[in-house]
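Enquirer: coords below, sequence missing:
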């Protein structure tokens, strides 16, 4: 069972931030289509027999290293969009695998050092009446997206809602090793959302077939106290290959 609240404390964060105005767009995929994009240490996590891929645009606010006090301004607010899927290590520990990360702040590309697939680009998040609009395009390559949603009423999350939105570690691969980055924040306050516009080529750029079914969509006003831990390599235990 996936936990709705953080599964661990991040006592020494590498980064603090707020994640605001986040939309979750999720498509079901055949597990084999997702597994083909994963390193051998990970398996596609499934819900009701399907693997799931999420397009999640949001605003990064008040980004700062832990040593920077709250009275000192952090980085300027910027947009980020993740294309991600849900995975488990061979020992059963769940997490996220990022197929791509679009970002409007080139400084974040430093995380490529541990394999995070950042792509600098031109991104925007804007409000117009009751609609939230997201758009982005890479500086290198032609991958892009445009999404307009209308948030609805708050919901009490179902088991599936929690499964789709709550993960407390991310995996990357670099230097022949699997790396794990823990995260801690309060549970997402979720609402229904209706899609007015959805155009994207990120899934195709990641090597996935174009989605054919209607997505599941949620919106969250966001969480304000995100703590990202230090990335660390996950070394296989002796005698247990693939972990």
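Expert: Received, thanks. Keep in mind that what you see is a predicted model, and the values were worked out from it rather than measured.

Enquirer: From now on I want contacts and neighbour counts done on CA atoms only, so please keep to that.
Expert: Fine.

Enquirer: Can you say which helix or strand has the residue nearest the centre of the chain in it?
Expert: Nearest to the mean C-alpha position of the chain, by C-alpha atoms, centre = their mean, lies residue 82 at 4.8 Å. Residue 82 belongs to strand 78-89 when assigned by DSSP states H and E.

Enquirer: quick revisit: name the nearest residue to the residue nearest to the centre of the chain, sequence neighbours excluded.
Expert: Nearest residue to residue 82, sequence neighbours excluded (C-alpha to C-alpha, 6 or more residues apart in numbering): residue 101, at 4.6 Å.

Enquirer: And that neighbour, which helix or strand is it part of?
Expert: Counting by DSSP H and E, residue 101 is part of strand 94-103.

Enquirer: Return the list of helices and strands in contact with whatever helix or strand comes next after that strand.
Expert: Sequence order places strand 118-128 as the next helix or strand after strand 94-103, per DSSP H and E. Counting contacts by 3 or more C-alpha pairs under 8 Å, 6 or more residues apart in numbering; DSSP states H and E, strand 118-128 packs against strand 78-89, strand 94-103, strand 131-138.

Enquirer: out of those, which comes closest to residue 64?
Expert: Ranking the helices and strands packed on strand 118-128 by distance to residue 64, with C-alpha to C-alpha as the measure, places strand 78-89 first at 12.7 Å.

Enquirer: re the thing from before, how about residues contacting the strand holding residue 82?
Expert: 34, 41-46, 51-61, 94-105, 123-125, 202-203, 243 (C-alpha atoms under 8 Å, 6 or more residues apart in numbering).

Enquirer: Would you pull up how far it lies from the middle of the chain?
Expert: For strand 78-89, the gap between its own C-alpha mean and the chain's C-alpha mean amounts to 3 Å (C-alpha atoms, centre = their mean, to the nearest Å).

Enquirer: how many degrees apart are that strand and strand 118-128 in direction?
Expert: Using axes from the mean of the first three to the mean of the last three C-alpha atoms, to 10 degrees, the inter-axis angle of strand 78-89 relative to strand 118-128 is 120 degrees.

Enquirer: want to compare, so here's the second one:
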């Protein structure tokens, strides 16, 4: 799709498109979603006090999303593959801020050191390098600093033609909120609705010691998506102190 087509496909958005010009294009491709329903009190320890934890049927969720970032670039510049294409894993939860619902990252890992440095300097998001390898049916990571590990072997199955309310609640998010110093950085994004497939997991090892209280047992929900093309606006800094 062209950027114009992405911007025009906006009927599913929960609020109007930003009026300011967009700043970045990127693709989130071949994404594996692992979702857990979690304990509110345990999650609250990890989320800034000025972000409200979003709930569905009274419960909070945390998701681990493993995908490949591709073609990320500023609006008027081409992508540079050695930096713009890299594997990424993020651990996120769902929050509300300034009358919008969005995601908050508990962790972001990238598979290229230089890409992490560039992404962190531009976005102020907490990128860190992890060793990541992926093949057609396996995604494997290790972060030496925290000893975080993921190893999933899987097979992609049929598409999901009718998503549940929970499916959409977990994936259709059009804002990101991240704490940085005495501020919350807010980002608006736009993409078409995620196409989804079921996935058959052959082997799964998720070991994030810092989030041991959250990743307890097998995920409550799993999805796969071939990906979406994403338009992103620049960060808006909201002082909180």
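Expert: Thanks, I have the structure now. Keep in mind it's a predicted model, so treat the numbers as computed, not measured.

Enquirer: hang on, the earlier thing: residue in the second structure paired with the residue nearest to residue 82 of the first structure?
Expert: Aligning on TM-score structural alignment places residue 101 of the first structure opposite residue 108 in the second structure.

Enquirer: Hmm, its match is touching residue 124, no?
Expert: No: applying C-alpha atoms under 8 Å, one finds residue 108 of the second structure not in contact with residue 124, separated by 11.5 Å.

Enquirer: and these two? which has more neighbours close in?
Expert: When neighbours are counted by other C-alpha atoms under 10 Å, residue 108 of the second structure and residue 124 differ, and residue 108 comes out ahead with 20 against 15.

Enquirer: which residues does the more buried one contact?
Expert: By C-alpha under 8 Å, 6+ apart, residue 108 of the second structure lies in contact with 88, 89, 90, 91, 125, 126, 127, 128.

Enquirer: ok, 6 Å please
Expert: Residue 108 of the second structure sits next to 89, 90, 127 when contact means C-alpha atoms under 6 Å, 6 or more residues apart in numbering.

Enquirer: neighbours around residue 161 of the first structure, how many?
Expert: Neighbours of residue 161 of the first structure using other C-alpha under 10 Å come to 16.

Enquirer: How about the secondary structure of the corresponding residue of the second structure for it?
Expert: With TM-score structural alignment defining the correspondence, residue 161 of the first structure maps onto residue 167 in the second structure. Assigned by DSSP: H, G, I helix; E, B strand; the rest coil, the conformation of residue 167 of the second structure is helix.

Enquirer: likewise the one 3 residues further on?
Expert: With three-state DSSP as the basis, residue 170 of the second structure sits in helix.

Enquirer: List the residues that contact it.
Expert: Residue 170 of the second structure neighbours (C-alpha under 6 Å, 6+ apart): none.

Enquirer: if you set the cut-off to 8 Å instead, what comes out?
Expert: residue 94.

Enquirer: Tell me the spacing between the match of residue 161 of the first structure and residue 212 of the second structure.
Expert: Separation of residue 167 of the second structure from residue 212 of the second structure (C-alpha to C-alpha, to the nearest Å): 24 Å.

Enquirer: Residue 176 of the second structure too?
Expert: To residue 212 of the second structure, residue 176 of the second structure is 24 Å away according to C-alpha to C-alpha.

Enquirer: Name the residue in those two with the higher neighbour count.
Expert: The residue with more neighbours, out of residue 176 of the second structure and residue 212, is residue 176; 23 against 12, by other C-alpha under 10 Å.

Enquirer: Isn't that one up against residue 106?
Expert: No: using C-alpha under 8 Å as the test, residue 176 of the second structure is too far from residue 106 to be in contact (11.9 Å).

Enquirer: now the equivalent of residue 124 of the first structure over in the second structure, nearest residue through space, not along the chain?
Expert: Using TM-score structural alignment as the criterion, residue 124 of the first structure maps onto residue 133 of the second structure. In space, and not counting its chain neighbours, residue 133 of the second structure is closest to residue 140: 5.3 Å by C-alpha to C-alpha, 6+ apart.

Enquirer: quick one: the strands in the second structure?
Expert: Assigned by DSSP state E, the second structure shows strands spanning 24-37, 52-53, 61-74, 86-97, 100-110, 127-129, 131-135, 138-143, 148-159, 175-180, 183-190, 197-207, 221-232, 236-239.

Enquirer: what's the mean gap between the last one and the aligned bit of the first structure?
Expert: Read it as strand 236-239 of the second structure. Aligned to the first structure and superposed, strand 236-239 of the second structure gives a mean residue distance of 2.1 Å (mean C-alpha distance after the TM-score superposition for the first structure).

Enquirer: which helices and strands sit right next to that strand?
Expert: strand 183-190.

Enquirer: so the strand it packs on matches what in the first structure?
Expert: The aligned range for strand 183-190 of the second structure is 177-184, by TM-score structural alignment.

Enquirer: average offset between that stretch and the second structure?
Expert: Stretch 177-184 of the first structure sits 0.9 Å off on average (mean C-alpha distance after the TM-score superposition for the first structure).

Enquirer: What does residue 86 of the first structure correspond to in the second structure?
Expert: Match for residue 86 of the first structure (TM-score structural alignment): residue 94.

Enquirer: quick one: contacts for the residue lying closest to its match once chain neighbours are set aside?
Expert: Of all residues not flanking residue 94 of the second structure in the chain, residue 103 sits nearest, at 4.6 Å (C-alpha to C-alpha, 6+ apart). By C-alpha under 8 Å, 6+ apart, the contact set of residue 103 of the second structure is 92, 93, 94, 95, 173, 175, 176, 177.

Enquirer: Please apply the same query to residue 109 of the first structure.
Expert: Counted by C-alpha under 8 Å, 6+ apart, residue 109 of the first structure has contacts 116, 118, 119, 120.

Enquirer: ok, now residue 215 of the second structure?
Expert: 36, 38, 206, 207, 208.

Enquirer: With neighbour count as new columns, can those be given to me in TSV?
Expert: Listed next are the contacts of residue 215 of the second structure as TSV, based on neighbours: other C-alpha atoms under 10 Å:
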residue	neighbour count
36	20
38	19
206	20
207	16
208	18
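
Enquirer: distance of the residue nearest to residue 133 of the second structure from residue 220 of the second structure?
Expert: Applying C-alpha to C-alpha to residue 140 of the second structure and residue 220 of the second structure gives a distance of 20 Å.
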